[in-house]
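>>> next one to model:
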Amino acid sequence: MSSSIPMTREGYQRLQEELKRRVRVDRPKVVQDIAEARAHGDLSENAEYDAAKERQGFVEGRIKELNDKIARAQVINPAELDTDKVVFGAKVTLFDVDSGTEVTYQIVGEDEADLKDGKISVTSPVGKALIGHRLDDEVRIKVPSGLKVYEVIDIKYE
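As a prediction, this is how the structure comes out:
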């Protein structure tokens, strides 16, 4: 039995949009590319045909993966959470004790993580370390560069 995959509504909608595009646009295009390449004759030395078949394998694999993730999705709306702890979906503002700077992360599912956008995976070292902490807690996180010490200065659920 496969386990559920936590994700935000936004992440779920992105997966659905990608699936729609793969099925409605990418799949028909690759089928057309294969038909055109086939029309060029000898398939044993037809690089276009080989490339199109490879693309078809990728597209079909991705469609299967997206269907699986959507089927196992557990959509969590952070705005409906009633807690004072850091949980999935929370936007957490941290004070870096060493550098004196602040950083804000939203804890999201693996497929939604994007550090440039301030979104970290619930399974990342920082994401895992923050779960369960409260306002004003000191959080010590082992990262590749050593030990980071943060203070939780804000928790929001939007």
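
>>> for the rest of this, base every contact and every neighbour count on C-alpha atoms.
Noted.

>>> the residue nearest the centre of the chain: what's it in contact with?
Closest residue to the average C-alpha location of the chain: residue 111 at 1.5 Å, with Cα atoms, centre = their mean. Going by Cα atoms under 8 Å, 6 or more residues apart in numbering, residue 111 touches 11, 121.

>>> measure it to residue 16 for me?
Distance, residue 111 to residue 16, using Cα to Cα, to the nearest Å: 12 Å.

>>> outside of the helix or strand that contains residue 10, which residues touch it?
Assigned by DSSP states H and E, residue 10 belongs to helix 9-21. The contact list for helix 9-21 (Cα under 8 Å, 6+ apart) reads 63, 66, 67, 70, 73, 75, 76, 77, 109, 111, 112.

>>> against residue 129, how distant is the fifth one?
With distances taken as Cα to Cα, residue 73 is found 23 Å from residue 129.

>>> if you count surrounding residues, which of the two has more?
Set residue 73 next to residue 129 and count neighbours by other Cα atoms under 10 Å: residue 73 wins out with 19 against 16.

>>> now the other sequence, so there's something to compare against:
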Amino acid sequence: MQKHPMTKEGADKLQAELNRLKKEERPRITQAIAEAREHGDLKENAEYHAAREQQGLIEARIKHIEGVLSHSQIIDVTQVQAHGKIIFGATVKLLNIDNDQEVVYRIVGNEESDVKENKISINSPIARALIGKAEGDEVMVQAPGGTIEYEILEVLYL
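Prediction:
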């Protein structure tokens, strides 16, 4: 079975969510179902049906997180000797040569990518173009809006 890369930070965040779901949400929803059952006829008991639906969603999320964590290879980028090369987990400061704007991205696994936090998936076009490059290199990225040329200003292993 193929392992998927994940940062230590991403794995810790998923583990915390899993613990919360198992220790807080699961017992809370079980209690809500028990209380709704006490109201009698289950056919027309909206609270019971809503609680059962929420239980299904929680259990599905638990299974999903457990699956992701079991198939993940946790990579602590601070422990890897990359010698200035861009690798999984690296934080990269880029200069868009066309518009002179600087951007910072961290290359992470699929489950942890979040554009709002500037975390891009290892499978994204920009990450694939950057892997293996170093400070001072220029890269061409095939983006949906066309080709973008970047200069790599800095590579950090945080």
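
>>> mean deviation of the helix holding residue 10 of the first structure from the second structure?
By mean Cα distance after the TM-score superposition for the first structure, the fitted helix 9-21 of the first structure averages 0.7 Å away from its aligned residues in the second structure.

>>> equivalent range in the second structure for that helix?
The aligned range for helix 9-21 of the first structure in the second structure is 8-20, by TM-score structural alignment.

>>> what separates the matching stretch from the chain centre, distance-wise?
Using Cα atoms, centre = their mean, to the nearest Å, the mean C-alpha position of stretch 8-20 of the second structure is found 10 Å from that of the whole chain.

>>> could you list the buried residues of it?
Judged by neighbour count using 16 or more other Cα atoms under 10 Å, the buried positions of stretch 8-20 of the second structure are 8, 10, 11, 14, 18.

>>> reformat those as TSV; add distance to residue 24 of the second structure.
Below are these laid out as TSV (distance: Cα to Cα, whole Å):
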residue	distance to residue 24 of the second structure
8	24
10	21
11	19
14	15
18	10
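
>>> pull the most distant pair out of the residues you listed.
8 and 18 (15.2 Å; Cα to Cα).

>>> mean distance between the longest strand along the first structure and the second structure after superposition?
Ranked by residue count under DSSP state E, the longest strand found in the first structure is strand 146-156. Here strand 146-156 of the first structure, set against the second structure after superposition, deviates by a mean of 1.1 Å using mean Cα distance after the TM-score superposition for the first structure.

>>> and what of stretch 62-71 of the first structure?
Averaged out, stretch 62-71 of the first structure is 1.2 Å away (mean Cα distance after the TM-score superposition for the first structure).

>>> hang on, residue 60 of the second structure in a helix?
Yes: looking at residue 60 of the second structure with DSSP: H, G, I helix; E, B strand; the rest coil, it is inside a helix.

>>> so how far is residue 111 of the second structure from it?
Counting by Cα to Cα, the gap from residue 60 of the second structure to residue 111 of the second structure is 16 Å.

>>> tilt between the helix or strand that contains residue 29 of the first structure and helix 9-21?
For residue 29 of the first structure, the host element (DSSP H and E) is helix 27-39. Put simply, helix 27-39 of the first structure runs at 30 degrees to helix 9-21, going by axes from the mean of the first three to the mean of the last three Cα atoms, to 10 degrees.
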